[in-house]
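Trainee: this is a predicted model, with the sequence first.
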Amino acid sequence: MNNITQLPTNQLEPNPLQPRGAINHETVSDLVDSIREHGILEPLIVAQTPAGYQIIAGERRWRAARTLKLPYVPVIIKKVNPQQMLEMAIVENIQRQDLNPIERAKAFNRLKDEFNLDNHVIAQKISKSVPYVINVLKLLTLPDAIKDGLLSGLISEGHGRALGGIGDTRLMIEAY
């Protein structure tokens, strides 16, 4: 059962395995306004570690709570290992479609490299198909200029995959 409890805001730490590359300060600012008016509507998910409590899901809410100097935040404490922390953070962000395509690809690659998971296991853990995982991972092979286009939102993930299908880097860049 997921019991909600209150923890002191200053006892929480960001997740070093967070798949999101950077926190958008503008969205945190918007969240500050919302929390000021309505409070924190959804508890943070945290893991108890030897170093303290690390945030699995809800880092933006935590940052907003710190900005507002809230002494406590609602949390659900999970007993998980580092692999499970990364998996939960990835799933939570994918469900909200919160990671950009390159962050998602890097997160999948970490599951492969750090925990020796294959594409089938990753697909199962995130409730997606194996071809979906393979296509996302292929984005990491794109030239940096095209990856930058994906990161900035200049091109969509579908466009990135189509460009990757060209095979020749020079032709990819020309088509981009």
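Mentor: Happy to help now that I have it. Predicted, not measured: the structure shown is a model, and the values here were computed from it.
Trainee: use CA for all of it now, contacts and neighbours both
Mentor: Noted.
Trainee: quick one: the helices in the chain?
Mentor: Per DSSP state H, the chain carries helices over the ranges 25-38, 59-67, 82-95, 101-115, 119-126, 130-138, 144-152, 157-164, 169-175.
Trainee: put this next to the previous one:
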Amino acid sequence: MINPFKNKKGLGRGLSSLIGDNETKSPSHKISISSIVPNRNQPRKLFEKESLNELTNSIKERGIIQPLIVRKSDDQDKKFEIIAGERRWQAAQAAGIHEVPVLVIEADHLKSLELAIIENVQRRDLNAIEEAESYKNLIDNFGYDQDQVSQFIGKSRSHVSNTLRLLSLPEKLIEMIRSEKISQGHAKILIGLENSLLLAEKIIKKKLSVRQTENLVRVLKNGSRKIYKSKDSNSLATENTLSEIIGMRVVLINKKNNSGTLSIEYKGLDQLDRLINVIKSNY
């Protein structure tokens, strides 16, 4: 795919500046609300009900002050796709408004996504997962890399990288972040932890702060290191030998009475099947 990225500063230039990049745009005018369709690339998935109700009441009294930004739909005749202003569109429908002010611009899929991201990030309307999914969309479907996303949104590369890493968390934990049951600050601490979901549930139940969560994870990590270091050399050697032979992580816990457990960690069903076949063929 051809990289569409151009040397621009995204958020630093602002939404109005990016709109100005388009050679063709029509003056603001009103169109039927039924001729408007939502943006297929809308970064924002959740719209807070209470806030939407407040906007609905405001529109009933004062109307829509700021026009929606739209483009002609490329797959629905006589329809316009929202680029910026979906929340206003939803509230206008709830308020019983039949026509809304719009600014029609020419924009391809990339420009539409860029403008939608700019509007939402500038207003801090996106939750952490929506922001991460927006960056991933730019990277996966429009040829951006992390440096280019960083330049475009006006934030550091480390911010982009850390935000994208949230998508590596378990799906249930991602939904907790999306619904704001835990914060992005909490979530960043849980990245890469095997028991991240269990810890997330503890954070919610105990109402732990980010600092308290950091301390809890630090204690758990130090505890696991102490257990590992306390193993005798024979147990460590056995773990290493078995791990090299079967290609999976092996943990051996041998108690004083010489009873204990031998755990083998597999990464997929193919490894599990291979492990089962080895055991069956030898016993």
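Mentor: Yep, it's here. Values in this document were obtained by computation on a predicted structure and should not be read as measured data.
Trainee: in JSON lines: the helices of the first structure, plus distance to residue 14 of the first structure and mean neighbour count.
Mentor: JSON lines is the format used below for those (distance: least, C-alpha to C-alpha, whole Å; neighbours: other C-alpha atoms under 10 Å):
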{"stretch": "helix 25-38", "distance to residue 14 of the first structure": "14", "mean neighbour count": "14"}
{"stretch": "helix 59-67", "distance to residue 14 of the first structure": "6", "mean neighbour count": "20"}
{"stretch": "helix 82-95", "distance to residue 14 of the first structure": "11", "mean neighbour count": "19"}
{"stretch": "helix 101-115", "distance to residue 14 of the first structure": "16", "mean neighbour count": "19"}
{"stretch": "helix 119-126", "distance to residue 14 of the first structure": "22", "mean neighbour count": "16"}
{"stretch": "helix 130-138", "distance to residue 14 of the first structure": "25", "mean neighbour count": "17"}
{"stretch": "helix 144-152", "distance to residue 14 of the first structure": "22", "mean neighbour count": "16"}
{"stretch": "helix 157-164", "distance to residue 14 of the first structure": "28", "mean neighbour count": "17"}
{"stretch": "helix 169-175", "distance to residue 14 of the first structure": "37", "mean neighbour count": "12"}
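Trainee: redo the ones you listed as TSV? Include distance to residue 17 of the first structure.
Mentor: Conversion of those to TSV gives the following (distance: least, C-alpha to C-alpha, whole Å):
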stretch	distance to residue 17 of the first structure
helix 25-38	19
helix 59-67	12
helix 82-95	6
helix 101-115	9
helix 119-126	16
helix 130-138	18
helix 144-152	19
helix 157-164	23
helix 169-175	31
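Trainee: closest to residue 75 of the first structure out of those helices?
Mentor: helix 59-67 (10.1 Å; C-alpha to C-alpha).
Trainee: equivalent range in the second structure for that closest one?
Mentor: Mapping helix 59-67 of the first structure onto the second structure (TM-score structural alignment) gives residues 86-94.
Trainee: how far does the lengthiest helix in the second structure sit from the chain's center?
Mentor: Determined from DSSP H, the single longest helix within the second structure is helix 210-229. Put simply, helix 210-229 of the second structure sits 26 Å off its chain's centre (C-alpha atoms, centre = their mean, to the nearest Å).
Trainee: ok, now which ones touch the residue nearest the centre of the second structure?
Mentor: In the second structure, the residue lying closest to the centroid (C-alpha atoms, centre = their mean) is residue 129, at 2.5 Å. Neighbour list for residue 129 of the second structure: 163, 166-167, 174, 177-178 [criterion: C-alpha atoms under 8 Å, 6 or more residues apart in numbering].
Trainee: which one of the helices of the first structure lies closest to residue 4 of the first structure?
Mentor: Across the helices of the first structure, residue 4 of the first structure has its closest neighbour in helix 59-67 (15.3 Å, C-alpha to C-alpha).
Trainee: ok, residue 194 of the second structure to residue 169 of the second structure distance?
Mentor: Relative to residue 169 of the second structure, residue 194 of the second structure is positioned 10 Å away (C-alpha to C-alpha, to the nearest Å).
Trainee: ok, residue 162 of the second structure next?
Mentor: From residue 162 of the second structure to residue 169 of the second structure the distance is 12 Å (C-alpha to C-alpha).
Trainee: same deal with residue 52 of the second structure?
Mentor: From residue 52 of the second structure over to residue 169 of the second structure the distance is 30 Å, taken as C-alpha to C-alpha.
Trainee: aligned partner of the residue nearest to the centre of the second structure in the first structure?
Mentor: With TM-score structural alignment as the criterion, residue 129 of the second structure matches residue 102.
Trainee: which residues in the first structure does the longest helix of the second structure align to?
Mentor: Under the alignment (TM-score structural alignment), helix 210-229 of the second structure falls on nothing in the first structure.
Trainee: moving C-terminal of that helix, what's the next helix or strand?
Mentor: With elements assigned by DSSP states H and E, the helix or strand that comes after helix 210-229 of the second structure is helix 233-246.
Trainee: which one in the first structure is aligned with residue 183 of the second structure?
Mentor: Matched by TM-score structural alignment, residue 183 of the second structure corresponds to residue 156 in the first structure.
Trainee: got it, and residue 111 of the second structure?
Mentor: Counting by TM-score structural alignment, residue 111 of the second structure lines up with residue 84 in the first structure.
Trainee: which residues sit in contact with the aligned partner of residue 160 of the second structure in the first structure?
Mentor: Alignment note (TM-score structural alignment): residue 160 of the second structure maps to residue 133 of the first structure. The contact partners of residue 133 of the first structure, taken as C-alpha under 8 Å, 6+ apart, are 108, 119, 122-123.
Trainee: equivalent analysis for residue 121 of the second structure, please.
Mentor: Taking C-alpha under 8 Å, 6+ apart as the criterion, residue 121 of the second structure is in contact with residue 131.
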